[in-house]
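Trainee: sequence and predicted structure are below.
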Amino acid sequence: MDNITAHFVRLAAAINIPSRIHEPISTTIEGLAAILCCTPRNVKFILRKLEEQAFIAWLPGRGRGHTSQLTFLRSVEEVLEDSFQELINKGRIKDAIEFIGNIDVNGALKERLLTALNKQMGFRGEAESTSGLDVLRITRNRHMEKLDPALVYTAFESYLLGHICSTLVSYDAASRTFLPGLAHMWESNEEHTRYTFYLRKGVRFHHGRSMTSRDVKETLQRLTDLNSPALCHYRDIAAVELEGDHRIRFELHRPNLFFLHLFSCIHMSIVPFDVDFAQGAVGTGPYQLTDLNEDVLVLTAFDYYYGIRPLLDRVEIWYLPELGTNERQYQLPDVDQQNLPSNVCDNNSIDYPALGCRYLLFNFHNKGVHHHIAFRQVMRILYNQVALVRELGGNRITPADSLLPWNSSQRQWTESSFEQVKELLRVSGYEGESITIAFMAKKEEQEEAGWLQARGALVGLRIELHPLNEYNQETIQNNADLLIAEEVLEDDWQWGMINYFRNESNSLCFLLRDTQRAVLYRELEHFSQLPREERGELLNTAEGVLRDNYWVLHGCHINKRAQLNQSLFGLHAGSFGFLDISKLWIKTGLQKDNTTN
């Protein structure tokens, strides 16, 4: 906020408690100087400025020893709200976000400020050229994690990378087939031990150079150089041969029927060999990264994209930690609702039931009673899936017994009574110690943690809550017995499942012990050598190991809801339940039919 507003807030906090408007308050220049930490001369200057802005009225005392009269003409909330709105009107989004974070106000005012800010998000038309630019602004309530295809492990960052980078092929979930990407054709031998990809010509990276087969080879090598957590999936590759600038061959140690999935996933997004991706994200995707700092990430449409150029010219993603909801909102403040056809007037929410679920995971690196299966059975009874969905509702749509909703739907659901809990606790050796549950400090996770704590108290189980503002593996390992986690799978669910079991960066990997992971890995040893149906059965078997040993307690399947204005067109859901930004467009300037007879 500006200095004059800051001075007003400081004065009001010091001498206007409780808040009194239009009531003279006796004070002295010396007293105000102490509050404002400045000289009496500067106090008089500040008071004059406050009067000019009609914040106060000042009546100086007559003669030495006489007090002066200071009258507040406006409330602190009014002044703060006007200052915030002025920042918004000037397009100073960054300053507005910092304003919300820096002031100490009550919840009602903060909610109004967030609402005003949220109206600046969504589609904005900007007359920055003869045709104007279409800009989409979105808010996020957490900082970006690793924005690097070799190291990424979170859904939103993977989603963004999918707009910045491209892969050799893409998986189409509807047809269960692969479509051309950077490779226009591919082939394998009958044994599935050799794969050859034929690359498109003239594909440009964002820094201008044309892509060649060397970039593909070096992208794979980069996974090894960075010790990517996804590296285990590429162990079958024995050799890589460049057969010209636009053809590349992979020789494998053993047959691999899953190989194309590995080259359609985000980890094998092709990046240029002559650019350090960690210093600047450069790909061949529909959007290029033009700004990334602690406040905002900016994507700009890439005019030389080898596919169809995006219709949105720029996407800005602003970091706003105070944002109270995880629900994505796409507001269109520039669209005249009254002039829209009746079938597209209303706002609506579009639901994207996500593959995956929320679940409880035990930390087997921490000593404690949770190592006893009887205690884990107690937690299974307390964390009952049916009760969870019924009592908490929200975006929890169905009980989960698997990451895959169609597997969960086959389960016959029951609610176990608490009668057997006392005996299970006795068998486990529980002696009244606190059990710590870690969770991300977000609304739904907090609800579930509090709900579980209350249910534990009913049976004499002491549960201590440990909210996390940032996801930190070391903090979780050292401080928690359990973790409330969430896994959202890609549309290519078989890739998502095998990556969940094998990726070394996720919660499952770092909270299970080596011996437990070895059990899973033995089950999955021949996964890539099997045809599709048999791979699916093997994944179900591996998930059964987690479920039958109570290492993972599945909770509920989640709905990823987006609030959309129906003048937003080109709605295509991508992986992880996010909209495909590259296909969005807004039908603006819709006018009433003024045709005359």
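Mentor: Good, I have the coordinates. Residues are numbered from 1 along each chain as shown.

Trainee: could you use CA atoms for every contact and neighbour count after this?
Mentor: Fine.

Trainee: and the spatially most central residue of the chain, what does it touch?
Mentor: Among the residues of the chain, the one closest to the centroid is Phe156, at 4.4 Å (Cα atoms, centre = their mean). Residues in contact with Phe156 (Cα atoms under 8 Å, 6 or more residues apart in numbering) are Phe576.

Trainee: and Val315, by the same measure?
Mentor: Taking Cα under 8 Å, 6+ apart, we find Val315 in contact with 135-138, 298-300.

Trainee: what's the farthest-apart pair in those residues?
Mentor: Spatial extent of the contacts of Val315 (Cα to Cα) is set by the pair Ile138 and Thr300 at 14.0 Å.

Trainee: in addition, the following structure is provided for comparison:
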Amino acid sequence: MQLVEQYVRLYTGCQDMTQGAPVDISLAEVAELLYCTHRNATLTLKKMQNQSWLRWKPGRGRGNRSVLTCLLDPSELVFTVAKELVQKGDVQASRQLISHYQLTWPQLEANYSRWMSSQFGLRVSREKGNEKRVDTLRFFVDHPFQSLDPIRVLLRSQTHLVKQLFDTLVRFDPATRTIVGQLAFYWESDEQGKEWTLYLRKGVLFHHGHQLTAEDVCYSLRRLMASPSRHRWLARSILSVQSVDEHIVRIALQTSNRLFLHALSKEYASIVPRDYVEEMGEDFAKWPVGTGPFKLSRNDESMVVLEAFQPYFAGRPYLDRVELWCVPEMREEEAEADQVKLLQSVTGAGMGPAANGRERRGFFRREQSFQYVSLNGSKPGPLQDPSFRSTVASILSGERLRADLKGPRQPACAWGEVVPFLPEQEAQLSLPAVTSSGYAGEKLLLYTYPDEDHKEDAHWIQKSCARCGIAVEIVYAEPEELAQPDLLQAADMIVDSANVDERLELSLQEFVCAEALSIRHHLDERGLKEVEKHLNSLLEANAPKDREKAMTHILACLQERRTFVPLYSNRIEIEAHPHLSGISLDAYGWVDFSRVFVRA
């Protein structure tokens, strides 16, 4: 980086300098331009010459001037070095270099963005030496991954990586809508569903080489139950966990829980190695080890790299490597490599882009998750009044928001067809109608994440409320901050996203129980007790119709109190190159890396 800066200073400081043209100059003048001694100027020129950036012919004898020939345009050199840094894996240093010179050469940023866009997709290469083929799937993300600990993840992107790095005891199969074995191959329970015995596969390896045992399972579940865990709601019914022998675990529950296996299939309940977690301490969050199909080989500010875990018990993944480059400045309209488009690209080993768009295969689905705004009925203030809360809920129409903001926003689709979603409302409210509900002009605090879609939603809410005379102040907070109970309770409104997948009952349980989400904190005391009563009925119910009834009661309670207003679900679309197979979108709109392969 310093050598690049010195070259730019030398090139731009020399009068009449043009690319490839020799210029007469003395060593003393070079040293003056580089702000260094004659000796250091000589060393610097030698380094640049070794890089083939310039030619330096020192003058011989008194009065003979030296000759300098700069072979590269300085903007081209910056661009070339930035690309070399990316190829070496230092994305952040590359970005810093471009940012440093983007005012000097405005076109540099656009050229760099176009080049970066071309780097994503599935890339086929050959390892040097043995010519082994390596299939690498490359994404870009807008933030580094500070935590990949299953009990601490908050975002769906983090959760998706956890699924690649870890396994749970059992797995929910969306195709059959049943629980199937994962680390446990068999299980049984008593008639009341209060005591469960699980039998573990033998010979399962963690990424650091140690074999999975019942002690690891007991440690993982107890860790989930501990108070610092953000997801301890999953283990709320567990009374005790003990190992019967090296491969048998017995779990006693406080009350009957017919959704217990569903809870064990949740990513937050992934099994971790006790020895490694205790050894790593806080560093485990950034350098996790699991039993999953991929193992983590790199995690820093530039990228996350996953590599296929060869001895994976369920079969080695087809891909060799997955890279997630951290490029926060890359705008979506410039990027040909977000998840919507990146699977169009397959390069290397003679496989170029598809000849035309018709050859690509399209995949799409509407996320089962949905964006919503919650209204804090437990905080002293205007929203504690049910009538004013109802008034605000009427203002926040998901239909109007989708019509105004457009994009991939679709009608909210949560909990499928089992439980119809809360009906959207339309209302034309005036300032007198709002003030008559008891509102006296207090400013409402609206918290959300600083992501672009959340910002758009928050500003729409702010403007919609302002038209009716309601003042809203937007406060942005990072996910870790917004998961803090004190902040959740202090907010009047929160724009957030609910995690909903094919495990409908469990998703609803998470929505109302998770302490990292706003609903539990925004329900008034009476509403919370009523939801708890119906939730217990949901967990104890054997028959699907009884569980459906309990879900209906929970949603009706939330609707009656106007605790939240659904806004939209996103439509996810991708187009895949004809050489790519094994592609499907999960409920969160992500592609399972372990199933993707190249047909060529």
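Mentor: Alright, I've got the coordinates. This one's a predicted model, so the numbers in the text were calculated from it and none came from an experiment.

Trainee: report the TM-score for the pair.
Mentor: A TM-score of 0.80 describes the superposed chains when it is computed by TM-score structural alignment, normalised by the length of structure 1; 562 aligned residues with a Cα RMSD of 4.2 Å.

Trainee: quick revisit: what about the contacts of Val315 of structure 1, which one has the most neighbours?
Mentor: Highest neighbour count within the contacts of Val315 of structure 1, by other Cα atoms under 10 Å: Leu136, with 26 neighbours.

Trainee: so it sits right up against Glu126, yeah?
Mentor: No: between Leu136 of structure 1 and Glu126 there is no contact under Cα atoms under 8 Å: 10.6 Å.

Trainee: please name the nearest non-neighbouring residue to the aligned partner of Asn299 of structure 2 in structure 1.
Mentor: Aligning on TM-score structural alignment places Asn299 of structure 2 opposite Leu292 in structure 1. Spatially, and ignoring its direct neighbours in sequence, Leu292 of structure 1 is nearest to Val298 (6.4 Å; Cα to Cα, 6 or more residues apart in numbering).

Trainee: after superposition, how close is whichever strand in structure 2 runs longest to structure 1?
Mentor: In terms of residue count, the longest strand belonging to structure 2 (DSSP state E) is strand 564-576. Compared with structure 1 after fitting, strand 564-576 of structure 2 deviates on average by 2.3 Å (mean Cα distance after the TM-score superposition for structure 1).

Trainee: what range in structure 1 does the next helix or strand after that strand sit on?
Mentor: Moving toward the C-terminus from strand 564-576 of structure 2, the next helix or strand (DSSP states H and E) is strand 580-581. On the basis of TM-score structural alignment, strand 580-581 of structure 2 is assigned to residues 568-569 in structure 1.

Trainee: give me the contact list for that stretch.
Mentor: Under Cα under 8 Å, 6+ apart, the answer for stretch 568-569 of structure 1 is 332, 584-587.

Trainee: would you turn the residues you listed into CSV with neighbour count and secondary structure?
Mentor: Listed next are the contacts of stretch 568-569 of structure 1 as CSV, based on neighbours: other Cα atoms under 10 Å; DSSP: H, G, I helix; E, B strand; the rest coil:
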residue, neighbour count, secondary structure
Leu332, 24, coil
Leu584, 16, coil
Trp585, 20, strand
Ile586, 20, strand
Lys587, 11, coil
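
Trainee: helices of the stretch 251-400 of structure 1, start to end?
Mentor: Using DSSP state H, counting those that start in this stretch, the helices found in the stretch 251-400 of structure 1 span residues 259-262, 373-382, 385-392.

Trainee: distance from the last one to the middle of the chain?
Mentor: A distance of 24 Å separates the C-alpha centroid of helix 385-392 of structure 1 from that of its chain, computed with Cα atoms, centre = their mean, to the nearest Å.

Trainee: what does stretch 439-447 of structure 1 correspond to over in structure 2?
Mentor: Under TM-score structural alignment, stretch 439-447 of structure 1 corresponds to residues 448-456 of structure 2.

Trainee: what is the end-to-end distance of that stretch?
Mentor: This stretch, stretch 448-456 of structure 2, spans 11 Å end to end (Cα to Cα, to the nearest Å).

Trainee: now it: buried residues?
Mentor: For stretch 448-456 of structure 2, the neighbour count (16 or more other Cα atoms under 10 Å) marks 448-449, 454-455 as buried.

Trainee: kindly report the same for stretch 166-179 of structure 2.
Mentor: Neighbour-count burial for stretch 166-179 of structure 2 flags 166-172 (criterion: 16+ other Cα under 10 Å).

Trainee: what's around the closest residue in space to Val240 of structure 1 that isn't next to it in sequence, how many residues?
Mentor: Leaving out its chain neighbours, the residue that sits closest to Val240 of structure 1 by Cα to Cα, 6+ apart is Phe250, at 4.7 Å. By other Cα under 10 Å, 18 other residues sit near Phe250 of structure 1.

Trainee: likewise for Ala498 of structure 2?
Mentor: The number of residues packed near Ala498 of structure 2 is 20, by other Cα under 10 Å.

Trainee: roughly how far does the nearest residue to Arg194 of structure 1 once chain neighbours are set aside sit from Lys119 of structure 1?
Mentor: Using Cα to Cα, 6+ apart and skipping the chain neighbours, the partner closest in space to Arg194 of structure 1 is Glu251 (4.8 Å). Distance check for Glu251 of structure 1 against Lys119 of structure 1: by Cα to Cα, it reads 54 Å.

Trainee: do the same with His143 of structure 1
Mentor: Separation of His143 of structure 1 from Lys119 of structure 1 (Cα to Cα) stands at 21 Å.
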